[in-house]
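Participant: when you get a sec, could you give me coordinates for this:
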Amino acid sequence: MDPVLVFALIGLLGIGSQWLAWRFQLPAIVLMLAAGLIAGPALGILDPKATFGDLFKPIVAVAVAVILFEGGLTLNFRSLRDAGPAVMRLVVVGAPLGWIASTLAVHFGAGLSWETSLVFGGIMIVTGPTVIAPLLRQARLAARPASILKWESIVNDPIGALAAVLAYELIVALNTTTTFAQAAWHFGSGLAVASVLGYVGGAAIAWAFARGKVPEYMKVPVLFGSVLLIYAASDYVLHESGLLAVTVMGIYLANAHLPSLTEIRRFKEHATVILVSGVFVLLAASLTMADFANLSWRTVFFVLSVVLLARPLTVFIALIGTGLPFREKLMVAWIGPRGIVLVAVSGLFGTQLAELGIEDGQGLTAISFALVAGTVILHGFSMAPLAKLLGLTSANTPGLLIVGGSRWATNLAAVLEKAEVPVLIADRNWFRLRTARSSGIDVFHGEILSEVAEHTLDLNKFGLILAATDNDAYNALIGTDLGPEFGRNQVFQVGRHDEMEGKTALPVTLGGRPFGPGTSYSDLSEAVTQGASFRLTRLTEAYDLSDYRAQHPDAIIFGHLGDGGLTLLGDAVPDTLPEGTRLLVLSHKSDRGEGAAESVA
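Facilitator: The predicted structure follows:
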C-alpha cells in the first residue's frame, strides 16, 4: 500500500477512535486497540513494517521522543510539593516499589528475561493519565481519592518513562561492553551526555523565550524543532541517549516558569494526542498472528499478578502513615489502569532490546497491549460500582461552577442548590462573596485559574462552568482556558458588552457559549434590582413549554433541569421539553403561571 495512504488511514483510525470514544463516553484506548487489530492482523489492510521498512523504527522513535518530552513538561516540582503527602509518598516511595514489584511480576508472571522485565517494569510505573481522567469523570469519585489518582498518574508519567530509559541504558551498557568498568563508564557517559544536552536545550529555549528572542507565533515551531534537534544530537553523540535528553529538557522547561508555557503545553498536548493515536494504531496493526500465539495462560497470570499483587502492595506500603482511611487506600490500590504511553515506549524498547540480542524483547508490544486491555476493562467497569460500594462517590448530579459573586449569581446558585444541584461560586474578591456566604452557598475565594484551585477544589462534581463577572475579557479567558478540560459545550459566559463594537470586540473564537440569549452582566444585574429572580417552573402534561411561553413572553429561559441533570441553554431553546422538566427562567415575581414554580428570593 502507498505510504501516504497508510499515513492517512492510521490518522483516520486513531483520531476517529478518539472522537468515537468522546461521542459515546468509552475508553479511547480500547477503540484504538480494536481499530489497529482489525486493520492489521485481522483483515491485513495495514502492514506498517512492510510499508515503511527501515523507517518504521525512526517513525516510532521520534513520536515517542515527543511524547516523553510532553510528559516531562508535566513534572513541575512546585506542583509536586503542593499535591499532598499521599501523592508524595506514591511518587517517592511508590515509584521505586512499583518498579521492583512490576519487574518481578513480568519476570515470574510472564516469564520474560530479567533484562526485558527491568525495562518493562520501569514503564509500568505509569498509570495512564489519559485513561485515569475519563474514568474519574465517569465514576464521579470523591475529591481526595480522585485527586490522589489524578496527580499520581501525572507525576509518575515522566518518572516511569525515565525509569525505563535508565534501565534500557544500563542494559545497553552491560550488553555492549566486556567488563563492568566499561559498562559503568558507558552508562555514566550516557547519563551525562543526555542530561547536559537536555539541560542546555531547555536553558536555551527558556532564555530565548523569556527575553523575547522568538516571536509568539514561532515559539511552538521553534520548540518542536528544538526537541527533534536535541533528540538527534544526543543520539548521534551517544546511541540511544536521545529519549533521556528530551525528557530532561521537558522537566527543565516545566520548572522554568515561562509565561508562555501554558500555550506551549496545550499545543504539545494536542500534538501528543495525534502522535499517541498514530503510534498506538501503528503498533497494534504491526502485530502478527504469531504474536498472539505466543500469548498464553502466563499472560493472564501476569495481568492478574499486576492488578491483585503488585499494585495493591505498592500502594498500601507507600501510604503507611498518611492517615488515609482504609476504604480510600483500597480504592487507590485497586485503580491503576495502564495507558498509551506504556504501549508506545515499550513498543520502541522491545524492538531495540531484540536488536541487542534479547529475543523476548520483541514480545513486549503484545504483552503491553494485553496489560492495557486487561487493566482498562477491569478498572473501567469496576471503578464506579466500587466507589459506590465504598461510599466514595461525589454528587450524582453534575453541578455548576459560577465564577463571579454578584447578587444575581447568588440568586441563581440558591435556586439550583434548593433543587439539589451542586453549586460553587468563585471570586477573587472576598467582599463580593459576602451574600453567598451568608446564604450558606459554597464559595471559593481566589483565582479559579490558579494551581491552588486546581489542587484544592473537587472539580469532578462540576459538569458546567459559567463565567459571570463584569469583565468580558476575564470571562473569555475563563471560557478559553477551561474549555478544553470541561468541553467547550459545557462552558458558558454572560453576554459581552462589546459585541456591537466591531473591530474592537473580542474575537468570537475566544470564550464560552452565550448564557441564555446572550444577556449581559449589567442587564442581569438591572433585572434583579428591579425585582426579577431566577426560578424553576415544572412543566406538566397540561402545562407544556408553549403554554409557558404564551403566558410569560418576557421571561428569559436559561436552561432546564431533568433526568439528565442541569442543562444550560444558549440562544436556541428547544421547541418541546418532556413532562416533568423544570425550566430555569429569569422572571418577575408578579409573573404567575399554572406550572409549579420554585424560586428563591
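
Participant: please make it C-alpha for all contacts and neighbour counts, starting now.
Facilitator: Fine.

Participant: quick one, helices of the stretch 101-250 of the chain?
Facilitator: Chain-ordered helices for the stretch 101-250 of the chain, with DSSP state H, counting those that start in this stretch as the definition, fall at 114-123, 129-139, 143-176, 180-210, 216-237, 242-254.

Participant: among those, which is the most enclosed?
Facilitator: Most buried of the helices of the stretch 101-250 of the chain, by mean neighbour count (mean count of other CA atoms under 10 Å): helix 242-254, with a mean of 28.

Participant: tilt between that one and helix 216-237?
Facilitator: Interaxial angle of helix 242-254 relative to helix 216-237 (axes from the mean of the first three to the mean of the last three CA atoms, to 10 degrees): 150 degrees.

Participant: want to put them side by side, so please do this one too:
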Amino acid sequence: MLDVEILLISGSFLLIACVLMSKLTGRVGIPTLLVFIGVGMLAGSEGIGGILFDDHSLAQTIGIISLVLILFSGGLDTEWKRIKPYIPHGLSLATFGVLITCGLVGVFGKYALNFSWLEALLLGAIVSSTDAAAVFTVLRARGLSFTTGLREVLELESGSNDPMAVFLTLLFIQLLGAKDLSYPALFASFFLQMGIGFIVGAGVGRWLRVLLNKVRLEFEGLYPVLTISFALLTYAITQRLGGNGFLAVYIAALILGRSTFIHKKSLILFHDSIAWLMQILMFLALGLLVYPSDLVNVTSDGVILAIFMLLIARPVAVFVTMAPTSFNWREKMMISWMGLRGAVPIVLCTYALSAEASKSGLIFNIVFFVVLVSTLVQGFTLKPLASLLKVAVEVKKKIRFPFEYVSGSEMQDELKEIEIPRDSIVVGKAIAELNLPQKLLIVLLRRGEDVFAPRGSTVFQPLDSLLILAETVEYDFLINLVTQISQEESIALKATEPVHGEVEL
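Facilitator: So this is what the prediction gives:
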C-alpha cells in the first residue's frame, strides 16, 4: 500500500507542476488542458513517474464530480443579461449542433474506420461535445476577445451541450448491449431526462438563493461548503429521478448567478478556484489512464478524424444550426474553429470502458488522440484566424482596486467601474456640480497610477476610472450622464464587470 506521505508528495508535485507550467505555456498560447494531460502522461506508467493507473470506474467518478463542479462554477459566473439575447443560438448549437456532429462522425466512422453503425455513432456521440474553456484561456493569454455575441454563444454552447452528449453516449452504449430497446421509448426518455433536469435545476437554483440569504451562518467559511454540497446533491438527486444531472447543475447555477445573494463575489471566486482544481485532477487522471504507446497505433485514424471534424463536421453543424441567425459567415467560421474538444469526450469514453462496450478501448485511444491534435492545432491558430476574419478585439487590462466588496442580502447595490470618455460633458467639472443622486457613492477614483477617494471639489479629467457603489437606477443615471458629449463626436463608454470580492459595510 502506498504511504500517505508519498501520496501527498507526489500529488502536490503534480499539482504544482500543472500550475507553474500553465503559466509558462499560456504565454505562447498553448491551452492549459494540454499541460495537465501532458503532466499526467509523464507521470504515468510509461512516463518518468511510473505511476500505474488503470481504474476506469475511478477515472469516471473523478470526471463526473469534476464536471459537476466545473459546470456549477461556469453557470454561477455567467452574466444573464449578457447571454440572454443569445440563448436560442447557444441552445441550437448545444442540441442540433451536437446531433449533426454525431451523425456526420458516425458516417465517417462507418465508412472510413470500418466501424459498425452503432460503434461509429458511439464515437460520434463521444466527440460531439465542445470545451470553450480551453479557447478562452488561449485568448486571455494572447490578449484577445471577440466581437459582440461570439463569446456569449460559445459560453452557452459549452455549458449546455454536455447533457446532450451524455444522453447520446449512454443511448448508443445501451443499443450496443441490447437489441430489444424501443426507439419511441428512447425518444421519450430524452425529453423526460431534459425536463426533469430543467425542473430540478430551476427549483434548486431559486431555493438555494433564498436559503443563502436567510440562513445567516455564524461562520462565513461554511457558505462555500453549502454551495458545493448543493451542487453535488442536485446532480445526484436528478440522476436518481431519471433526469440529466449535468443539465440540472448548470441550470441551478445559472439561476442562482442571476440573482443577488450574500457573499456572491467571494463564492464565485471560490468556485472558480475549485473548478480549476477539478480540471487539473480530471486531466491528470485521464493522462494517467492513457498509454502513450497505444496512441501510436491510432495515429492515422486520429489524424484523419481530427481533420474531418475540423474541416467538415464542425463547420457543417455550425452553418446549418446558425443559418437563421444574423451572424455573418466570418463569425460562423470563427465559431466553427472554436469547437475544441476537451475533457468531456475523454470522460465519456470512460462510460464506454466501464460498460465494456464494443471497441471501447480503440475508441478511447482515438478520442484521446483527436483531443490532443485538435486542441494543439486550433490553440495555435486561433489568434491569426481571428485577426484574419476580423472578429477579434484587443482586451483592455482590468483595473484592480485595493479592496473587495460584497452586498448584504437585503441590498441591491453593486460595485462597478466606469471610465469617463475623453469628450464627456463631466470633464472639467467638480463632483459637487453634477447633482448626483444621494444613493450613488463614488468610492474611489483612479487617475493614471494614482488611486484616491474623491471629494466634492474633485474635478473629473478624461479617462478617469470611477469605482461606484449604486443600485441599477443610480448606475444608469451616471452612465447616461458621463456618455453625454460636449461636442458632436461620440465616444463609447466602457463599463466593466463588478469588482470581485467582499468588504463589510
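
Participant: and the helices of the stretch 101-250 of structure 1 as TSV, adding distance to Ala597 of structure 1?
Facilitator: Converted to TSV, those look like this (distance: least, CA to CA, whole Å):
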stretch	distance to Ala597 of structure 1
helix 114-123	57
helix 129-139	32
helix 143-176	33
helix 180-210	57
helix 216-237	53
helix 242-254	52
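
Participant: looking at those, which is closest to Leu5 of structure 1?
Facilitator: Evaluated over these, closeness to Leu5 of structure 1 peaks at helix 216-237, with 24.8 Å, by CA to CA.

Participant: helices and strands around that closest one, which ones?
Facilitator: Contact analysis of helix 216-237 of structure 1 by 3 or more CA pairs under 8 Å, 6 or more residues apart in numbering; DSSP states H and E lists helix 56-72, helix 180-210, helix 242-254, helix 261-285 as its packing neighbours.

Participant: can you redo the ones you listed as JSON lines with distance to Val92 of structure 1?
Facilitator: Supplementary listing: these in JSON lines, determined by distance: least, CA to CA, whole Å:
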{"stretch": "helix 56-72", "distance to Val92 of structure 1": "17"}
{"stretch": "helix 180-210", "distance to Val92 of structure 1": "21"}
{"stretch": "helix 242-254", "distance to Val92 of structure 1": "17"}
{"stretch": "helix 261-285", "distance to Val92 of structure 1": "25"}
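
Participant: of those, which is nearest Leu228 of structure 1?
Facilitator: Among those, helix 56-72 comes nearest to Leu228 of structure 1, with 7.4 Å by CA to CA.

Participant: apart from its chain neighbours, what residue comes closest to Arg151 of structure 2?
Facilitator: Once flanking residues are discounted, Arg151 of structure 2 sits nearest to Ser145: 7.9 Å by CA to CA, 6 or more residues apart in numbering.

Participant: over to Ala352 of structure 2?
Facilitator: Of all residues apart from its sequence neighbours, Ser360 sits closest to Ala352 of structure 2 (CA to CA, 6+ apart), at 5.5 Å.

Participant: which position in structure 1 aligns with the one you found?
Facilitator: Aligned counterpart of Ser360 of structure 2 in structure 1: Gly361 (TM-score structural alignment).

Participant: next, count neighbours for that match.
Facilitator: Taking other CA atoms under 10 Å as the neighbour definition, Gly361 of structure 1 ends up with a count of 26.

Participant: pretty sure it contacts Ser346?
Facilitator: No: with contact defined as CA atoms under 8 Å, Gly361 of structure 1 does not count as touching Ser346 (9.0 Å).

Participant: before we move on, the earlier item: any idea how far the residue nearest to Ala352 of structure 2 is from Ala43 of structure 2?
Facilitator: 24 Å (CA to CA, to the nearest Å).

Participant: got it, and Leu14 of structure 2?
Facilitator: Going from Leu14 of structure 2 to Ala43 of structure 2 by CA to CA gives 8 Å.

Participant: what of Phe108 of structure 2?
Facilitator: Plainly put, Phe108 of structure 2 is 34 Å away from Ala43 of structure 2 if you go by CA to CA.

Participant: for Phe36 of structure 2, same thing?
Facilitator: For Phe36 of structure 2, the distance to Ala43 of structure 2 (CA to CA) stands at 11 Å.

Participant: any residues in contact with both of these two?
Facilitator: Residues touching both Phe36 of structure 2 and Ala43 do not exist when contact is defined as CA atoms under 8 Å, 6 or more residues apart in numbering.

Participant: the more surrounded of these two?
Facilitator: Set side by side, Phe36 of structure 2 and Ala43 show unequal neighbour counts under other CA under 10 Å, the larger going to Phe36 at 26 against 20.

Participant: confirm for me that Ser116 of structure 2 is in contact with Lys110.
Facilitator: Yes: counting by CA under 8 Å, Ser116 of structure 2 touches Lys110, with 5.8 Å between them.

Participant: so what's Arg314 of structure 2 closest to, chain neighbours aside?
Facilitator: In space, not counting the residues next to it along the chain, Arg314 of structure 2 is nearest to Ser336; the distance is 5.7 Å by CA to CA, 6+ apart.

Participant: same check, this time on Gly74 of structure 2
Facilitator: Excluding the flanking residues, the one nearest Gly74 of structure 2 by CA to CA, 6+ apart is Gly159, at 7.1 Å.

Participant: still on that earlier bit, to which residue of structure 1 is the residue nearest to Arg314 of structure 2 aligned?
Facilitator: Taking TM-score structural alignment as the alignment basis, one finds that Ser336 of structure 2 is matched in structure 1 by Ala333.

Participant: where's that match, which helix or strand?
Facilitator: With elements taken from DSSP states H and E, the one containing Ala333 of structure 1 is helix 326-334.

Participant: again with His560 of structure 1
Facilitator: For His560 of structure 1, the host element (DSSP H and E) is strand 556-562.

Participant: which residues of structure 2 does that strand align to?
Facilitator: For strand 556-562 of structure 1, there is no aligned range in structure 2, judged by TM-score structural alignment.

Participant: so which elements touch that strand?
Facilitator: Packed next to strand 556-562 of structure 1, using 3+ CA pairs under 8 Å, 6+ apart, are strand 565-568, strand 582-588.
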